[in-house]
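Asks: this one's structure only:
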């Protein structure tokens, strides 16, 4: 009985650990998806405990047809397929976490239905969602660098963009950095990224000096910290945020949230005149594509950006380069 009690305690502990290590943004995504599932069940008069094949396939069709509470672009009430896929995953995970059975076959059938209905939407020339974020480019960085002035905000913006690009950072990663996580070395910077979503993305990438001083993430970081120290000498602790929020009057605030980082990148790109409006993810995909153009192999790119070596997203970014550089039809005629 004593051993059984200890094993039960271990099971509870394992559940607590599993809950603690789920990233906040993933947990938030699952919560939103579960609320969509609850709305579907209420609309169809289904029990929220029903994880059958029929219920899940009906959920997919409902999401694509009328699932949104407010109309999207063009007045469409259906979700984009990518959003529907996220909500489907959240529903399956939520059902299982609550002790309700969802077979692999039922989940697979719903995913198959989503894929098939997505093809039908494309054939009907109905495209939903924002599409992929444009990848950041070296020329885009050059345009941004030229537009960032020597004000405190300008110094912060340039350091944020250049450093995020060179570590292929998700918006949550620069938002989670502390000043002490970034250390200067003779050859550049070492960045301790501890807020990654996976074990690969928790990493310690090296960021070397750039040949062009205007695009150098190391110099941009040093200039930002010097400007911050001049404006706020009290902000010199290693536990301070690496990147502070700054209001329109130049007043320094607290840590930037991931949403604030994404908004800042978009604002900086628009202000600078970059042809395509960047998002926070443009910096992550941009590192993969520009590194591939420069001849870096997948292992080095994966290590820098915290991807698994066979990561499908990373290989997709690289493919945009490989489709031209290693094209099967090139030079045949």
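Replies: Thanks, I have the structure now. None of the values given here were measured: they were computed from a predicted structure.

Asks: CA atoms for contacts and neighbours, from now on please.
Replies: Noted.

Asks: which residues in the stretch 151-300 of the chain form strands?
Replies: In order along the chain, the stretch 151-300 of the chain carries the following strands (DSSP state E, counting those that start in this stretch): 182-185, 188-191, 206-208, 244-246, 252-255.

Asks: tabulate those strands (TSV), appending distance to residue 120.
Replies: Converted to TSV, the strands of the stretch 151-300 of the chain look like this (distance: least, Cα to Cα, whole Å):
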stretch	distance to residue 120
strand 182-185	48
strand 188-191	45
strand 206-208	45
strand 244-246	44
strand 252-255	44
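
Asks: take the one below as the second:
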């Protein structure tokens, strides 16, 4: 029975725990839903998958996943370190091990069970990261760092756009998603959440004002997007072209970015089985493109353009920071434009390293 509960998604596990405590002893259904709303959907999906994998390993190894003890968590993390991923055959990264630990702790808290002590598991990760960092070959050392996407800077965007057919609704959508996503420094989930009425034209003709809900800082921002110097890569022109096309197709009041099939039609919902074997509906009823769909589109465009690397919707956000910093813009202005909190340490991680010469801090200090 415990194995079955541990294989449930986080929300089901938490609900079962509440039922065991009895009516009135825990959160109401409304309060529980409010708590779950504070956890990003992408995080919930990742943690669900990570904990399900942990529970399966426990079952095979004769261990208890819920509540798990410190030795079980340490053994599992050590197992991951020495076991290739089943999907790729490549080793897990230290970041993947960190996330597995976080998932185990999160499920225990959600189920109101004692959270296992993880000092031993974290020492395994620390040793693994040091081992990779000290390796002689570059590829091994890269695995010690977070698995970042490549930065879609303007030069890359021009390659992505070069062969795009912008006379079709799909081509207009793809161009606007690339250019507006870069201009807003938007996360994929923020970008696909935009509606046609999220876009307002500046009354003085300076560009667009885009109402974006910034999830990390939990605040709406009115982000200003100015005209680009090149019509081909101008985010304002690309967005206005898409809006006009949506109006012509009778969809001027709904999602800005739609699921569009290869025939130029709004793609219908579909169904598939998830990791737990449950049949789930894929795609929203209003035709809105998902964040995963946006990433898949960017990946396909990059492949078509012959660009190697890891390209996802977050490439647009990273590319904006890289380009803005290279143009000499202040980090505070960059952060506020892209929805980072002032003084965010995470923002520094988005800045691509140069060759050590152009922005060398020794320049101009009087030596």
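Replies: Received, thanks. None of these values were measured; they are calculated from a predicted model.

Asks: give me the TM-score for this pair.
Replies: After superposition, the two chains reach a TM-score (TM-score structural alignment, normalised by the length of the first structure) of 0.83; 315 aligned residues with a Cα RMSD of 2.9 Å.

Asks: between the strands of the stretch 151-300 of the first structure, which one is nearest to residue 278 of the first structure?
Replies: Between residue 278 of the first structure and the strands of the stretch 151-300 of the first structure, the tightest spacing by Cα to Cα is seen for strand 244-246, at 19.3 Å.

Asks: give me the stretch of the second structure that the closest one matches.
Replies: Applying TM-score structural alignment, one finds that strand 244-246 of the first structure aligns to the residue range 258-260 of the second structure.

Asks: circling back: would you list the strands of the stretch 151-300 of the first structure in CSV and tack on distance to residue 235 of the first structure and mean neighbour count?
Replies: Putting the strands of the stretch 151-300 of the first structure into CSV (distance: least, Cα to Cα, whole Å; neighbours: other Cα atoms under 10 Å) gives the following:
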stretch, distance to residue 235 of the first structure, mean neighbour count
strand 182-185, 15, 14
strand 188-191, 19, 19
strand 206-208, 24, 18
strand 244-246, 10, 18
strand 252-255, 10, 15
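
Asks: distance-wise, check the residue nearest to residue 241 of the first structure when sequence neighbours are not counted relative to residue 288 of the first structure.
Replies: If you skip the residues right next to it in sequence, residue 241 of the first structure has residue 178 as its closest partner in space, 4.3 Å away by Cα to Cα, 6 or more residues apart in numbering. Plainly put, residue 178 of the first structure is 25 Å away from residue 288 of the first structure if you go by Cα to Cα, to the nearest Å.

Asks: next one: residue 153 of the first structure
Replies: 27 Å.

Asks: these two - which one has more neighbours?
Replies: residue 288 (33 against 23; other Cα atoms under 10 Å).

Asks: so what's that one up against?
Replies: Contacts were defined as Cα atoms under 8 Å, 6 or more residues apart in numbering; by that measure residue 288 of the first structure touches 168, 301, 305, 314, 317, 318.

Asks: which position in the second structure pairs with it?
Replies: Residue pairing (TM-score structural alignment): residue 288 of the first structure is matched to residue 321 of the second structure.

Asks: what do you get for residue 27 of the first structure?
Replies: Alignment note (TM-score structural alignment): residue 27 of the first structure maps to residue 44 of the second structure.

Asks: does that match touch residue 10 like I think?
Replies: Yes - with contact defined as Cα atoms under 8 Å, residue 44 of the second structure reaches residue 10; the gap is 7.5 Å.

Asks: between these two, which has more neighbouring residues?
Replies: Neighbours per residue (other Cα under 10 Å) separate residue 44 of the second structure from residue 10, with residue 10 holding more: 26 against 17.

Asks: what's the spacing between the more buried one and residue 103 of the second structure?
Replies: When Cα to Cα is applied, the distance between residue 10 of the second structure and residue 103 of the second structure equals 9 Å.

Asks: can you list residues touching both of the two?
Replies: With contacts taken as Cα under 8 Å, 6+ apart, the residues that reach both residue 10 of the second structure and residue 103 are 47, 48.

Asks: would you map the strands across the stretch 1-150 of the first structure?
Replies: Taking DSSP E, counting those that start in this stretch as the criterion, the stretch 1-150 of the first structure carries no strands.

Asks: what about the aligned partner of residue 302 of the second structure in the first structure, how many residues nearby?
Replies: Taking TM-score structural alignment as the criterion, the aligned counterpart of residue 302 of the second structure in the first structure is residue 269. If you count neighbours by other Cα under 10 Å, residue 269 of the first structure ends up with 23.

Asks: contact partners for residue 269 of the first structure?
Replies: 144, 276, 277, 278 are the contacts of residue 269 of the first structure under Cα under 8 Å, 6+ apart.

Asks: what's the burial count for the third one?
Replies: The number of residues packed near residue 277 of the first structure is 19, by other Cα under 10 Å.

Asks: end to end, how far does stretch 337-354 of the second structure reach?
Replies: Per Cα to Cα, stretch 337-354 of the second structure runs 23 Å from first to last residue.

Asks: now residue 270 of the first structure: how far from residue 252 of the first structure?
Replies: The span separating residue 270 of the first structure from residue 252 of the first structure equals 23 Å under the rule Cα to Cα.

Asks: before we move on, what about residue 261 of the first structure?
Replies: Distance, residue 261 of the first structure to residue 252 of the first structure, using Cα to Cα: 15 Å.
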